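K.L.:
Coordinates only, no sequence provided:
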């Protein structure tokens, strides 16, 4: 995972306030106290407990984007990675407690020294002030990061988002401050988080292929380094093992031990949090692996939340949070049952940072694939048949071409990093590997060229993707159709000789021209393909080797051509011609044709 190194801002001193102003524009129901950097609800709900949280900026959407109906009454923003000061926090307390019917204020604080000290001192100063007798201010500290063992001082925090939503939901119901505080403490004692940020090359003490288990959201050291970066499945398993450990299995952690039974009846809520630079594509993999691990270990997954909740600017990494729901009859269930907690979690919120998720029990959801689709056309029932002159040589030639593309991947990738977007080599390799699987599985058998080329077209379409995948697939489909027409027009044609191939190739190129504007010389794969097809039309036993040579010349010529189509057209043309690299797509076509040639 990579990270964007440059930040978009006016000046560093204006960054936080500018961002808060932007947030206030997004949500008309909130307002900004610019001097104290406090975001708050314009209309505080009467007769309820108010919730305040906050901390250093740089963790957005936390905390300011959680201000809104159903979550926070106000949030206090410090400078980047720095706690807000006492006057800021006291201003937030005064704002949310201004209503005569206010039932108190609960400060939900992350377990970082600066936050704990400043929020704690602000609450103490408020109690000592003239307003202290009017508003009951309490503090709940959330420390859920199990990567920090007991001997290191216990829990840091990463994800107090679940705590916030549950507390605010209860507060909105008109509960007393005692009830809201009890719920907050109960949830905080049953939530555990583990994070694995990656690293931006050159900006950390970690190498680019390393990660540190449990590294904090301010780059605090974790407890174990891993190198190389493990697959998602292994990494997720390691994280969840730590989160769900018991005192017996891990004396340093086991923070959920008091309620965790591991008897197949533990009910949990899973939160997958993007620390800033993980793509949605990758986040989906993490969600899938986490649910698979939990199900395999017989946990009952009641809810899954996934998205960007608590970041560290644009840190490449993620965290997993587990909320263990109380069992019936347990001391915690007397504060709130599992059903009540889920109802509070599912309560609607208009806070822009709170991400939609399904309010359904996931324990019964099956995402297994649909039944396979049967393509009757591939069953060769009543199909026209045209044989290769030598079945074994035909399949061998296809495998040679595929292996040649795989071997050429580094070369083509290097070319494409200069002449395109860098993926041409891997795209061709993926198609080649798909073809080899098809020959191994006997889907390509060398019995009927028409059937085999149809399989080639479908495999290429399924495995390559992108523009080149589509062009190859169209070409092979058109080649298949052309061979069928030749066979139907001349039933006496039993096998494909050179004349049959030449005629079919000409028709296939003509069909391809309907879907691309590229014409030679264009610095695209069309150049060697057109040169090959034209040379193949000469009535000579040496026409195939000659045609391959013409394809090579056309591919070589792309080194000096200006790109008129394809990805190369978007690259600086002067730099492209000076680089003297051939077009990667054109080079790939020549690699294939050259491998087909038996010497």
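P.N.:
Right, received. Where do you want to start? None of these values were measured; they are calculated from a predicted model.
K.L.:
going forward, measure contacts between C-alpha atoms and count neighbours the same way
P.N.:
Will do.
K.L.:
Run through the neighbouring helices and strands of the helix or strand hosting residue 25.
P.N.:
Per DSSP states H and E, residue 25 falls inside helix 15-26. In terms of contacts (3 or more Cα pairs under 8 Å, 6 or more residues apart in numbering; DSSP states H and E), helix 15-26 is packed against strand 30-33, strand 74-80.
K.L.:
Compute the inter-axis angle for the last one and helix 15-26.
P.N.:
For the pair strand 74-80 and helix 15-26, the angle between their directions (axes from the mean of the first three to the mean of the last three Cα atoms, to 10 degrees) equals 150 degrees.
K.L.:
and strand 74-80, what other elements does it pack with?
P.N.:
Checked by 3+ Cα pairs under 8 Å, 6+ apart, strand 74-80 has helix 15-26, strand 38-41, strand 50-57, helix 86-96 packed alongside it.
K.L.:
how about these in TSV, adding mean neighbour count?
P.N.:
Compiled in TSV, the helices and strands packed on strand 74-80 are given as follows (neighbours: other Cα atoms under 10 Å):
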stretch	mean neighbour count
helix 15-26	16
strand 38-41	26
strand 50-57	27
helix 86-96	21
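K.L.:
Out of these, which gets nearest to residue 446?
P.N.:
Proximity to residue 446, assessed across these by Cα to Cα, is greatest for helix 15-26 (62.5 Å).
K.L.:
got the angle between the closest one and strand 50-57?
P.N.:
140 degrees.
K.L.:
coming back round to it: deepest-packed of the helices and strands packed on helix 15-26, please.
P.N.:
Greatest average neighbour count among the helices and strands packed on helix 15-26 goes to strand 74-80 (a mean of 25), per mean count of other Cα atoms under 10 Å.
K.L.:
rewinding a little: now the helices and strands packed on strand 74-80 in JSON lines, with distance to residue 274?
P.N.:
JSON lines is the format used below for these (distance: least, Cα to Cα, whole Å):
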{"stretch": "helix 15-26", "distance to residue 274": "20"}
{"stretch": "strand 38-41", "distance to residue 274": "23"}
{"stretch": "strand 50-57", "distance to residue 274": "16"}
{"stretch": "helix 86-96", "distance to residue 274": "27"}
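K.L.:
okay, pairing it with this:
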């Protein structure tokens, strides 16, 4: 739908929808100004920001209690007009408790000109209005326009606004602007992205090749200062390219902010719009590790998430703020002990996320580097010690069968993965191989400990669940646990009974009955059950005839290529699941094929 909209339409519709979904916000539609529903009941300084649309949640997302008073939205990647900004200033100045208005401006030419002109006009009307310009990008430093504003803008908004909301009785607009300058001169940011973003209503354009990415790009689809080819690993990108520019290193003679191990530091990892939360969290950990390892810097405050975007840009930025320097200045000039006091001031602004403050070094070390999650004493017990030892195993034969079965399945992985890429999400083969590798890894230990069949089934259930994950891991783990219950039930209290075909058949049959309690899939539904059920039932009915059971499993697998899947992801793809054998069913047959060589 957005593709068919004019850009101007998409901006106002986005603002109207945003305000409609957040009760603390209102919209001045004619001027595209988002403002908060209520203001402080005591003297305060109004803080207004804005700029081109496309950076959400910046700017409107930071309107709220103890944050921005209002935000002015321009067209996509374009500054709002002077008229829009001036009307936002007038709106804020109407409140009797407002002592003045501070405009927080991102350092881009259009924003600086239009917000600056609006400030001048406001002052000519008798409104106490000042400006502060934010620009913290380390990748560019023009002697004419300075540094670009990036994700650090969100930090400036919060810190300045918290000061303006709480110190209005004591200080004025000039002081709020000075706080912004303190923050800005102690803040550095650099961004990186795999590609440019897609702007609504415009044709997507990019000069990047598939094996290239950009370092030091802006937030308006500007090219980066360096094209990286080939694309480095995340670790190398952060360490050798991004942190190297944030700190003064060889080949980089610019150091905007000095940061040493003794300094308290804030780290902001910002999603430029197109990365998953999964990826951002991984980037956070990698960055923290590298800061500690290479610079002996342990950030006191860590923020991560989507703060300042460039639509769906597949990239992120890193921002560092020297808290020690800020705290010294804030304490000296305004009696404020810590930036964290301003950051933690509660707000209902939709775009402001929660963050972590590390109280001390040991807490930081524990969270990042300790392998111990919590004390399991009194919770975790040696379950296997309580288990009846049933079914003596001939490990020489057992190892041959299991090893051959696993190797056969591993060899078939490319074929299984190909099938699953047509009817599923392509991970069936990899998941099965993970299970096989885990079994092969643990097999020597089971043999050395002379574990009984019941003990092996207990261990096997845990190994499968831990190594395979997902639906397959759950199903096989339940099946194995059911087999264990079958062994214990059919052993008739004898701990000396060896593992034989009769005991194995009863065990497998019981395992299948237990599995059917948790899945509605049956033979004929084009799933792994099409091979597993006929194998188990035939093996049990024939008192352990493996060749007949294997043939039944193979026949069941062949049926899956002639019917539509009724369960699992393959059921979502409609008729395209027909003519393709079920990957899980193929996996069972390949496993049994390998086992048959030593049975």
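P.N.:
All right, it came through fine. In this text, all values refer to a predicted model and were calculated from it rather than measured experimentally.
K.L.:
rewinding a little: quick check: the helix holding residue 25 of the first structure aligns to which part of the second structure?
P.N.:
Using TM-score structural alignment, helix 15-26 of the first structure corresponds to residues 10-21 of the second structure.
K.L.:
Residue 321 of the second structure versus residue 136 of the second structure, what's the distance?
P.N.:
Relative to residue 321 of the second structure, residue 136 of the second structure is positioned 10 Å away (Cα to Cα, to the nearest Å).
K.L.:
and those two? which has more neighbours close in?
P.N.:
More crowded of residue 136 of the second structure and residue 321, by other Cα atoms under 10 Å: residue 136, with 30 against 27.
K.L.:
circling back: touching the match of helix 15-26 of the first structure from outside, list them.
P.N.:
2, 25-27, 29, 32, 34, 53, 75-76, 200 (Cα atoms under 8 Å, 6 or more residues apart in numbering).
K.L.:
hmm, back to that, now render the helices and strands packed on helix 15-26 of the first structure as JSON lines, adding distance to residue 486 of the first structure.
P.N.:
Formatted as JSON lines, those follow (distance: least, Cα to Cα, whole Å):
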{"stretch": "strand 30-33", "distance to residue 486 of the first structure": "72"}
{"stretch": "strand 74-80", "distance to residue 486 of the first structure": "71"}
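K.L.:
re the thing from before, which residues do residue 136 and residue 321 of the second structure both contact?
P.N.:
The contact lists of residue 136 of the second structure and residue 321 share 187-188, where a contact means Cα under 8 Å, 6+ apart.
K.L.:
now the helices for the stretch 451-599 of the first structure?
P.N.:
466-489, 498-512, 526-536, 543-557, 573-579, 584-596 (DSSP state H, counting those that start in this stretch).
K.L.:
Please name whichever of these is nearest to residue 154 of the first structure.
P.N.:
So among the helices of the stretch 451-599 of the first structure, helix 466-489 is nearest, using Cα to Cα, at 49.5 Å.
K.L.:
Now do the buried residues in the closest one.
P.N.:
Neighbour-count burial for helix 466-489 of the first structure flags 468-484, 486-487 (criterion: 16 or more other Cα atoms under 10 Å).
K.L.:
what does residue 185 of the first structure align to in the second structure?
P.N.:
Under TM-score structural alignment, residue 185 of the first structure pairs with residue 181 in the second structure.
K.L.:
so how far is residue 154 of the second structure from its match?
P.N.:
Residue 181 of the second structure is 14 Å from residue 154 of the second structure, by Cα to Cα.
K.L.:
Where does the corresponding residue of the second structure for residue 216 of the first structure sit: helix, strand or coil?
P.N.:
Under the alignment (TM-score structural alignment), residue 216 of the first structure pairs with residue 218 in the second structure. At residue 218 of the second structure the chain is in coil, as set by DSSP: H, G, I helix; E, B strand; the rest coil.
K.L.:
Please enumerate the helices of the stretch 101-250 of the first structure.
P.N.:
Under DSSP H, counting those that start in this stretch, the stretch 101-250 of the first structure gives helices at 113-128, 161-172, 177-188, 232-243.
K.L.:
thinking again about what came up before, the match of residue 216 of the first structure reaches residue 191, doesn't it?
P.N.:
Yes - using Cα atoms under 8 Å, residue 218 of the second structure is in contact with residue 191, at 7.3 Å.
K.L.:
Check the burial of the residue nearest to residue 575 of the second structure when sequence neighbours are not counted by counting its neighbours.
P.N.:
Excluding the flanking residues, the one nearest residue 575 of the second structure by Cα to Cα, 6 or more residues apart in numbering is residue 564, at 6.4 Å. Using other Cα under 10 Å, residue 564 of the second structure has 24 neighbouring residues.
K.L.:
Translate residue 564 of the second structure into the numbering of the first structure.
P.N.:
So, by TM-score structural alignment, residue 564 of the second structure is matched to residue 562.
K.L.:
Identify the residues contacting its match.
P.N.:
Per Cα under 8 Å, 6+ apart, neighbours of residue 562 of the first structure: 522-523, 569, 573, 576-577.
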